[in-house]
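> with the sequence up front, the predicted model follows.
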Amino acid sequence: MYIRSGKRIFDIFIAAAGLILLLPLFILLVLLLSFVHKGKPFFFQQRPGLNEKIFTIIKFRTINNTGKIGMQLAGDVSVTGNFLRRTSLDEIPQLWNVIRGEMSIVGPRPLLTEYLELYSEDQRRRHAVLPGITGWAQVKGRNHLAWEQKFEYDLWYVKNRSFRLDMKIIFLTISRVFRKEGINFRCGSHIDKFSN
């Protein structure tokens, strides 16, 4: 019941409540980032979603104008952007993706479209569910994990998703954000691109 319809209701409730509660912070960040990034507070990028259907993900902009979009080089991230990533505040606009039905609160993170041709048949099964703002791989190590391990956690979630598991992931996510666990973002480092 939860997987068929309850999860969608749960997503809409949490996303709508989050947008309402975070509205003052949202407006403040829009104003701040509009100043920092010359009127462009948001970052838009195409990502594969459910059944590999392409959608446009929305995040707060963290990369300087000289940054290479998608590579997430630490040297290209502004001071403001660094703070947003460490606190995960750059993810707030994705609540709108959830409202639109393009994402879920919990699910495998949507990766770059260029990775689609690199997946094995097993790895492609991560697209059998809506991508999430947070997921099992994120609470298990986030950027510290090797790609193979991330995919294993994603596939485990696809097979075992439930209301209880989603609630566990949400609470673990909140805990890790406050404790800044599993976030590998040091000056001069970068997130390796996936290759097979």
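Perfect, thanks for sending it. Numbers count the residues shown, from 1 in each chain.
> contacts and neighbour counts: CA atoms only from here.
Will do.
> those helices in the protein, which residues are they?
For the chain, helices defined by DSSP state H occupy the ranges 7-21, 23-36, 79-87, 94-99, 136-139, 147-160, 163-179.
> most tightly packed of these?
Among the helices of the chain, helix 136-139 has the highest mean neighbour count (mean count of other Cα atoms under 10 Å), at a mean of 25.
> who does that one touch, helix- and strand-wise?
Judged by 3 or more Cα pairs under 8 Å, 6 or more residues apart in numbering; DSSP states H and E, the packing partners of helix 136-139 are helix 147-160, helix 163-179.
> out of these, which comes closest to Arg109?
helix 147-160 (8.4 Å; Cα to Cα).
> contacts for stretch 153-164 next, please.
The contact list for stretch 153-164 (Cα atoms under 8 Å, 6 or more residues apart in numbering) reads 2-3, 7, 107-108, 123, 125-126, 128-129, 135-137.
> spatially central, which residue of the protein would that be?
Ile133 (4.1 Å; Cα atoms, centre = their mean).
> for Arg126, see how far away that one is.
From Ile133 across to Arg126, the span is 14 Å (Cα to Cα, to the nearest Å).
> surely Pro93 and Phe44 touch.
No: assessed by Cα atoms under 8 Å, Pro93 is found out of contact with Phe44, at 10.3 Å.
> next up, a structure to set beside the first:
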Amino acid sequence: MRVHSAQQRLIRGLNTNTRRNGALRQTGVAALDAVLITVAAYAAYTWRFGLGFVNDTFGPSGTVWAYYAIPAVWMALLAACGAYSLHHLQTGMVEYQRVALGSGLFAGAIGISCYLTMYDLSRGFFVLLFLIGIPALLVGRLARRRVLMHLRRRGHFQTSVLVAGSPAHIDEVARVLRREKWLGYRLVGAVTTADIEETPSGLPVLGKVSEVGDLVHESDVDTVIFAEGSFPDSQHFKRMAWELEELDVQMIVAPALTDISSERLSSRPVAGLPLVYVERPQAMEASRWSKRAFDIIGSGLLLLAAAPIMAAVAIAVKLEDRGPVLFKQTRVGRRGEEFQCLKIRSMVVDAEARKAELEAQNEGAGVLFKMAKDPRITKVGNFIRRFSIDELPQLWNVFRGDMSLVGPRPALPKEVAQYDSDTVRRLDVLPGLTGLWQVSGRSNLSWDETVRLDVYYVDNWSIMQDLSILVRTARAVLGSSGAY
């Protein structure tokens, strides 16, 4: 089988744009950095010498060179550290690490050069330059990535890819690429060893794995992803790498490892064999003293900050129907231990008794009960649920040790009774006030996707991930996305 000529022309056009977009992306990032560094140098110069300090031999007349030299040298070191590599401009923290590394090297180079040459550089100018410049570069990179992700979701800056492997593994890779549209991969088709017209998910099969070179040559595909089942042995893989090297095609290998963070993976070549070492899951680490200390300090500070809000909401709840302010419900915690989960009451007093009448209208995923327009929710409850204010008393649960600031949401005992062997993994850590699935779509996610995200959190826990989730939670709550 071969790609039809019309499709070939389409793919060739897409990938010509892909290469052009890659060059434009690098140029755009470099231009943005140049502007930010120049502004930082100018701001540091103006701020330092505009304040009228004295006793500095390095005055305005001696600083003119810095306005021109600093951006050039700084950007050169950023480039040397790989801050403009397309590979590092994709995803993950590497891009920010390279920017920080290049900036740190530049700061050290200036300090050492001034010391060795006994050049009397203004310390105020030096400190202000990097206090302004480094945060500006990092924020600029973050903003660029956010804009790029938004454009990719709208179909711009796409990279056309072929996926090779067994049909089942091809569909697994395709499912991720279709779900994570912000990655910018456009699926062209599949190549496999099976004699089929399309994969079970409907991705068209364009040929055999042995024909990848011809298909790439004819269609000008920019990237080929090799999943499990692509080759019978390592020699076939090596020969394919040689062939694609001549065609200037990006080769990506997707091993049969899913939902494992990069921090748990390390590659170590042994006698020419690239072995991937996988660190053990982090569920035990998520139960140690560091996370508990983080929870106590964090929940204590948040309780103090949220006290006025909870007091005002408590008055509003009491005035609306004279019912109790707090709602206590038995939930399942770590290792199946039950506890009383606290919430500000957002429903009518007899909400639990009326739940049976509404079971047929359940819109929740899996074992969860959810309704976008639940008639049991009060007027005050509708507002506080929209911004998750009703869950603020759970900070006390966190302070007591029943819950954590971040983790899988605490489930009802009857929900846990329906868990399968994979879903039970959610109970290996303390339940959280917020979690990975809440900041990834909240009520808009399917049950399988909710479980996948919670299990990923359990297996790949880290303090940095907790901090990231808390920041994203604030953004999700303020946007009230998926909350009901």
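All right, it came through fine. Computed from a predicted model, the values in this text were never measured in an experiment.
> superposed, what's their TM-score?
Comparison of the two superposed chains (TM-score structural alignment, normalised by the length of the first structure) gives a TM-score of 0.88, and 184 aligned residues with a Cα RMSD of 1.7 Å.
> Serialize the helices and strands packed on helix 136-139 of the first structure to a markdown table and add fields for distance to Phe13 of the first structure.
As requested, these are arranged in a markdown table below (distance: least, Cα to Cα, whole Å):
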| stretch | distance to Phe13 of the first structure |
| --- | --- |
| helix 147-160 | 21 |
| helix 163-179 | 14 |
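> to Ile12 of the first structure, which of those lies closest?
Closest approach to Ile12 of the first structure among these is made by helix 163-179 (14.1 Å; Cα to Cα).
> give me the range in the second structure that that closest one lines up against.
Using TM-score structural alignment, helix 163-179 of the first structure corresponds to residues 463-479 of the second structure.
> what residue in the second structure is paired with Gln149 of the first structure?
In the second structure, Gln149 of the first structure lands on Glu449 (TM-score structural alignment).
> and the residue nearest to the centre of the first structure, what's its match in the second structure?
Matched to the second structure by TM-score structural alignment, Ile133 of the first structure sits across from Leu433.
> measure that match to Asn460 of the second structure for me?
Distance from Leu433 of the second structure to Asn460 of the second structure, by Cα to Cα: 18 Å.
> ok, now Arg153 of the second structure?
Taking Cα to Cα, one finds Arg153 of the second structure at 27 Å from Asn460 of the second structure.
> hmm, back to that, with the first structure superposed, average distance for the match of helix 163-179 of the first structure?
Overlaying the first structure shows stretch 463-479 of the second structure at a mean distance of 0.6 Å from the equivalent residues (mean Cα distance after the TM-score superposition for the first structure).
> quick check: nearest residue in space to Gly67 of the first structure, chain neighbours excluded?
Asp76 (4.7 Å; Cα to Cα, 6 or more residues apart in numbering).
> ok, the one you found to Gly70 of the first structure distance?
Counting by Cα to Cα, the gap from Asp76 of the first structure to Gly70 of the first structure is 11 Å.
> over to Val177 of the first structure?
22 Å.
> what of Leu130 of the first structure?
From Leu130 of the first structure across to Gly70 of the first structure, the span is 21 Å (Cα to Cα).
> more neighbours: these two, which one.
Applying other Cα atoms under 10 Å to Leu130 of the first structure and Gly70 shows that Leu130 carries more neighbours, namely 25 against 12.
> residues in contact with the more buried one?
Neighbours of Leu130 of the first structure in contact, by Cα under 8 Å, 6+ apart: Gly49, Leu50, Glu102, Met103, Ser104, Gly107, Pro108.
> trace the fourth one over to the second structure, please.
Under the alignment (TM-score structural alignment), Met103 of the first structure maps onto Met403 of the second structure.
> state the distance from its match to Ala483 of the second structure.
Taken as Cα to Cα, the span from Met403 of the second structure to Ala483 of the second structure is 21 Å.
> these two - which one has more neighbours?
Met403 (28 against 17).
> am I right that that one is in contact with Gly432?
Yes: using Cα under 8 Å as the test, Met403 of the second structure is close enough to Gly432 to be in contact (5.5 Å).
> run through the residues that contact the equivalent of Arg376 of the second structure over in the first structure.
The pairwise alignment with the first structure assigns Arg376 of the second structure to Asp76, based on TM-score structural alignment. Contacts here follow Cα under 8 Å, 6+ apart; on that basis Asp76 of the first structure touches Ile63, Asn64, Thr66, Gly67, Lys68.
> nearest spatial neighbour of the aligned partner of the second one in the second structure, skipping sequence neighbours?
In this case it means Asn64 of the first structure. Counting by TM-score structural alignment, Asn64 of the first structure lines up with Val348 in the second structure. Leaving aside its chain neighbours, Val348 of the second structure sits nearest to Arg376 (5.6 Å; criterion: Cα to Cα, 6+ apart).
> then Ser104 of the first structure?
Nearest one to Ser104 of the first structure, counting by Cα to Cα, 6+ apart, is Gly132 at 4.6 Å.
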